[in-house]
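> Next comes the sequence, and after it the predicted model I'd like to discuss.
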Amino acid sequence: MAKKSRTKARDAAPLAEGEVGPRQPCPCGSGKRYKACHGAAGGAATPFVARPFEGLPGECDLVALRELVPAATAPLTLKDSDRPVRLCTLLPMAAPAMVRDSGEIWLGLQVQHSFGDPSRDLGAVLLAALDAEPGIVGLTSDPGPGPRLQDLISNDTLEVTVHEGFDYWVSDVEDTSGMEAALQQANESVNPTLRLASVEAAYWTNVGPKEHLRWVMPEPEDQLLDALARLHAAGRDVLVPGSRLVGMFRAHGLLAPVWDLEVGTGAEALEDPAAEFRAALDEALADTSELTTEQRAARSGLANRQVTIR
């Protein structure tokens, strides 16, 4: 019996790039195996969407704010309402949304509903908040088909503000007595983070023993890996002295290359080098020639240093 199982495993077709195996964790974040979640027939009311924020302004920033940036906000404009909406990385108690006393809606990005489509979840929470009294708003079950965030907002751009901590939680509260301890505890968990101004969706952070640049990029994975391999093989992926491209995250259908930086580098020193690297990357992306042996080896090394978040 065991021999038959081993033979079956050997003969199974290899997975295509980006495909999820039935026994692997479901990418929705539920903690279940794919075959028992979004891979099951009728296993989830909302189909799994690999690139949920595609088509939204600032897609790369949205991915960064959901997965990498501790404290940031951005205003959203609704298509059919003048109600003010504020997109936040994280809300108190990890709430999906909050209706403030002023009527403003705060929408939380760092919430794991595990219903397959974060944009659909955000849309459902936003619609619920439009009809809710002041307080916390959330989802208790899979919302099923319905408008996604793309269908509800009219933003052309995403104006991101990165905060030093979570003081924005009480920015509209006059009396903050009794909140100081919780706010201090939350702020102590925040690593200093800044968004570069010279390029899109690149975030410097200081995690104590190291500094990093984490840069979410919109290009399809295969083309981006080819381009990064060309630059790596040519030694053109060093942003500043002492920096090193160490790998990348894969989140919500996009790749986020990560550079290790020497302590003390800071964000300002990266502005011009990042812009120069972006120009070199665009040049490499336009190169459709076959990869050399050295470039293929570099590509393989980069592909092996990927960590999938979502």
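Nice, thanks for sending it over. Numbers count the residues shown, from 1 in each chain.
> For the rest of this, base every contact and every neighbour count on C-alpha atoms.
Noted.
> I figured Arg86 hits Leu109, correct?
No. Contact status for Arg86 versus Leu109: not in contact, 10.6 Å apart, counting by Cα atoms under 8 Å.
> Return the distance of the residue most central in space within the chain relative to Leu291.
The centroid of the chain falls nearest to Val63 when counting by Cα atoms, centre = their mean (2.4 Å). Computed as Cα to Cα, to the nearest Å, the Val63 to Leu291 distance reads 29 Å.
> can you map out the strands along the protein?
Taking DSSP state E to define them, one finds strands in the chain at 72-76, 85-88, 97-99, 105-108, 135-137, 161-162, 193-195, 202-206, 211-215, 244-251, 254-261, 306-308.
> Mind putting the ones you listed into JSON lines with mean neighbour count?
As requested, these are exported to JSON lines (neighbours: other Cα atoms under 10 Å):
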{"stretch": "strand 72-76", "mean neighbour count": "21"}
{"stretch": "strand 85-88", "mean neighbour count": "21"}
{"stretch": "strand 97-99", "mean neighbour count": "25"}
{"stretch": "strand 105-108", "mean neighbour count": "27"}
{"stretch": "strand 135-137", "mean neighbour count": "18"}
{"stretch": "strand 161-162", "mean neighbour count": "16"}
{"stretch": "strand 193-195", "mean neighbour count": "23"}
{"stretch": "strand 202-206", "mean neighbour count": "23"}
{"stretch": "strand 211-215", "mean neighbour count": "25"}
{"stretch": "strand 244-251", "mean neighbour count": "19"}
{"stretch": "strand 254-261", "mean neighbour count": "22"}
{"stretch": "strand 306-308", "mean neighbour count": "15"}
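> Of those strands, give the one that comes closest to Ala233.
For Ala233, the closest of the strands of the chain is strand 244-251, at 11.8 Å, according to Cα to Cα.
> by how many degrees do that closest one and strand 211-215 diverge?
Orientation check (axes from the mean of the first three to the mean of the last three Cα atoms, to 10 degrees): strand 244-251 against strand 211-215 gives 50 degrees.
> Number of residues surrounding Pro145?
Look at Pro145: counted by other Cα atoms under 10 Å, it has 12 neighbours.
> quick one, what contacts it?
Contacts for Pro145 (Cα atoms under 8 Å, 6 or more residues apart in numbering) come out as 45-46, 120.
> now the residues you listed: which count as buried?
By neighbour count, with 16 or more other Cα atoms under 10 Å, the contacts of Pro145 hold 46, 120 as buried.
> quick one: the residue nearest to Val258 when sequence neighbours are not counted from Arg195, how far?
Nearest residue to Val258, sequence neighbours excluded (Cα to Cα, 6 or more residues apart in numbering): Arg214, at 4.6 Å. In this structure, Arg214 and Arg195 are 10 Å apart, going by Cα to Cα.
> In addition, the following structure is provided for comparison:
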Amino acid sequence: MAKKSRKNRVAAPAGSSDGISPRQPCPCGSGRRYKACHGAAGGPAPVFVSRPFEGMPSETDVVALRELVPAGTAPLTVTDAGDREVLLCTLLPGAAPALVRENGDIWLGLQVQHAYGDPSRDLGAVLTAAIAKAEAGESGIVGLTSAPGLDAPRLQDMVTDTGLTVTVHDGFDYWIADAAAEDRDALAAALDQANGAAAPTARLTGVTSAYWTHMGDREFLRWTRPEAEDVLLSALAILHRTGDDVLVEGARFVGMFRAHGLLTPVWDLPLGTGAEALEEPAEAFEKKLTAVLAELEGGRELTSDERSARDGYAGRQVTIR
């Protein structure tokens, strides 16, 4: 069910003031252990942000697009970008951080190779550089070769949208939808490779940030949630004890991804379920979850069986970021 991290940058639950084990790889992506890099006395200033997209419109969708969705886009309204289009994309050709197109529009990539501890600040720095390149009348790829300064804007500081409109694509043909013939030829190999690796995916319409996907001979629902981890685990444990965590007959709740400070519960679905059949069950589950969350906020305590289920869930998490 899991997409493996592009690098081993797992944040441990304890061991430093940043919540990172000294023996873990440093989240900045240097390849050194945290204790020898940003965790060292006199080392670089700590840069790791555990929930980098907090405050970003549609934060849960942004996390899902960065970590789980193969091909998706969302337009951004950006200060200082003028009337040019800025399009947030899961992946660009060659995993480019940004692309200034011939018409001055900007495509901003989420799934990239660099990692300097705060993906939102990285995106803000890349977007700032792309805007400058576009204003200079230039086009082409824009990237980062070093960590942005702490005074660099973060993406949520630059975006004025209150919510994002996400489109999930069948593949990456949108890369060349309006490209000239020679550009299509140049991107053909990258396009074929990207399309071949893209699992069929659909975003549910009745709830937020829930994505059905078909991977190999299995189907899954992956639903990125905004709640704090401890609260969500408690709510899921309560619903499990009442049998209300089963979305459709034959489905199984199998665990969670942890990425960028949020949890993404995952259900294994019977083959042939499809996205449409999940719409009503997902909406019903959302209502039950909301009711349980309200009970917890009101001081409801877990029973011993519910605490046991919660502990089991805590051990069924895969950290991506």
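Cool, the structure landed. Values in this document were obtained by computation on a predicted structure and should not be read as measured data.
> thinking again about what came up before, relative to Glu54 of structure 1, which of the strands of structure 1 is closest?
For the strands of structure 1, the distance to Glu54 of structure 1 is smallest for strand 254-261, at 9.7 Å, taking Cα to Cα.
> quick one: the closest one to structure 2 mean distance?
Comparison of strand 254-261 of structure 1 with structure 2 after fitting gives an average deviation of 0.4 Å (mean Cα distance after the TM-score superposition for structure 1).
> could you pull out the helices for structure 2?
59-67, 119-135, 155-158, 181-197, 229-241, 279-297, 304-314 (DSSP state H).
> buried residues in the shortest one?
Of the residues in helix 155-158 of structure 2, those buried under the neighbour-count criterion (16+ other Cα under 10 Å) are 155-156, 158.
> follow-up on the earlier one: quick check: neighbours shared by Arg214 and Arg195 of structure 1?
Common neighbours of Arg214 of structure 1 and Arg195, counting by Cα under 8 Å, 6+ apart, are 202-204.
> Can I get these in CSV including distance to Gly138 of structure 1?
As requested, these are arranged in CSV below (distance: Cα to Cα, whole Å):
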residue, distance to Gly138 of structure 1
Ala202, 30
Tyr203, 29
Trp204, 31
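> Pick out whichever of the residues you listed sits closest to Phe277 of structure 1.
Nearest to Phe277 of structure 1 out of these is Ala202 (Cα to Cα; 11.9 Å).
> Contact partners for the closest one?
For Ala202 of structure 1, the contact set (Cα under 8 Å, 6+ apart) comprises 195-196, 213-216.
> what's the answer for Thr90 of structure 2, then?
65-66, 69-73, 109-111.
> Most neighbours among those residues, which one?
Using other Cα under 10 Å as the neighbour test, those are led by Val69, with 28 neighbours.
> Verify the stated contact: that one with Arg203.
No. Here Val69 of structure 2 does not reach Arg203: they are 9.2 Å apart, not a contact under Cα under 8 Å.
> Quick check: Ser50 of structure 2 vs Cys28 of structure 2, distance?
Ser50 of structure 2 is 12 Å from Cys28 of structure 2, by Cα to Cα.
> now do Phe53 of structure 2
To Cys28 of structure 2, Phe53 of structure 2 is 16 Å away according to Cα to Cα.
> Repeat that for Arg154 of structure 2.
The value you get for Arg154 of structure 2 to Cys28 of structure 2, if Cα to Cα is used, is 16 Å.
> neighbour-wise, which of these two wins?
Per other Cα under 10 Å, whichever of Arg154 of structure 2 and Cys28 has more neighbours is Arg154, with 24 against 21.
> In structure 1, what residue corresponds to the more buried one?
Matched by TM-score structural alignment, Arg154 of structure 2 corresponds to Arg148 in structure 1.
> roughly how far apart are that match and Leu90 of structure 1?
Distance, Arg148 of structure 1 to Leu90 of structure 1, using Cα to Cα: 20 Å.
> for Gly31 of structure 1, same thing?
To Leu90 of structure 1, Gly31 of structure 1 is 21 Å away according to Cα to Cα.
> between the two, who's got more neighbours?
Shown here are Gly31 of structure 1 and Leu90; by other Cα under 10 Å, Leu90 has more neighbours (25 against 12).
> I'd guessed the more buried one sits against Gln112; true?
No. Between Leu90 of structure 1 and Gln112 there is no contact under Cα under 8 Å: 11.4 Å.
> With distance to Val170 of structure 1 as added columns, please give the strands of structure 1 in TSV.
Listed next are these as TSV, based on distance: least, Cα to Cα, whole Å:
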stretch	distance to Val170 of structure 1
strand 72-76	13
strand 85-88	13
strand 97-99	12
strand 105-108	12
strand 135-137	14
strand 161-162	16
strand 193-195	20
strand 202-206	24
strand 211-215	29
strand 244-251	30
strand 254-261	32
strand 306-308	34
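> right, and those - which one's nearest Ala234 of structure 1?
Closest among the strands of structure 1, once you apply Cα to Cα, is strand 244-251, at 13.1 Å.
> which one in structure 1 is aligned with Ala237 of structure 2?
Checking TM-score structural alignment: Ala237 of structure 2 goes with Ala229.
> Just give the nearest non-adjacent residue to that match, would you?
Spatial nearest neighbour of Ala229 of structure 1, excluding adjacent residues (Cα to Cα, 6+ apart): Arg299 at 4.8 Å.
> residue contacts, that neighbour?
By Cα under 8 Å, 6+ apart, the residues touching Arg299 of structure 1 are 225-226, 228-229.
> Please say which position in structure 2 it maps to.
In structure 2, Arg299 of structure 1 lands on Arg310 (TM-score structural alignment).
> that older thread, next, work out how far apart the nearest residue to the match of Arg154 of structure 2 once chain neighbours are set aside and Pro84 of structure 1 are.
The spatial neighbour of Arg148 of structure 1 that comes closest, neighbours along the chain excluded (Cα to Cα, 6+ apart), is Arg120 at 4.2 Å. Distance, Arg120 of structure 1 to Pro84 of structure 1, by Cα to Cα: 20 Å.
> And for Val263 of structure 1?
40 Å.
> any residues in contact with both of Val69 and Arg203 of structure 2?
Shared contacts of Val69 of structure 2 and Arg203, counting by Cα under 8 Å, 6+ apart, come down to 168, 211.
> rewinding a little: and of the contacts of Pro145 of structure 1, the nearest to Ala16 of structure 1?
Using Cα to Cα, Thr46 comes nearest to Ala16 of structure 1 of the contacts of Pro145 of structure 1, at 23.0 Å.
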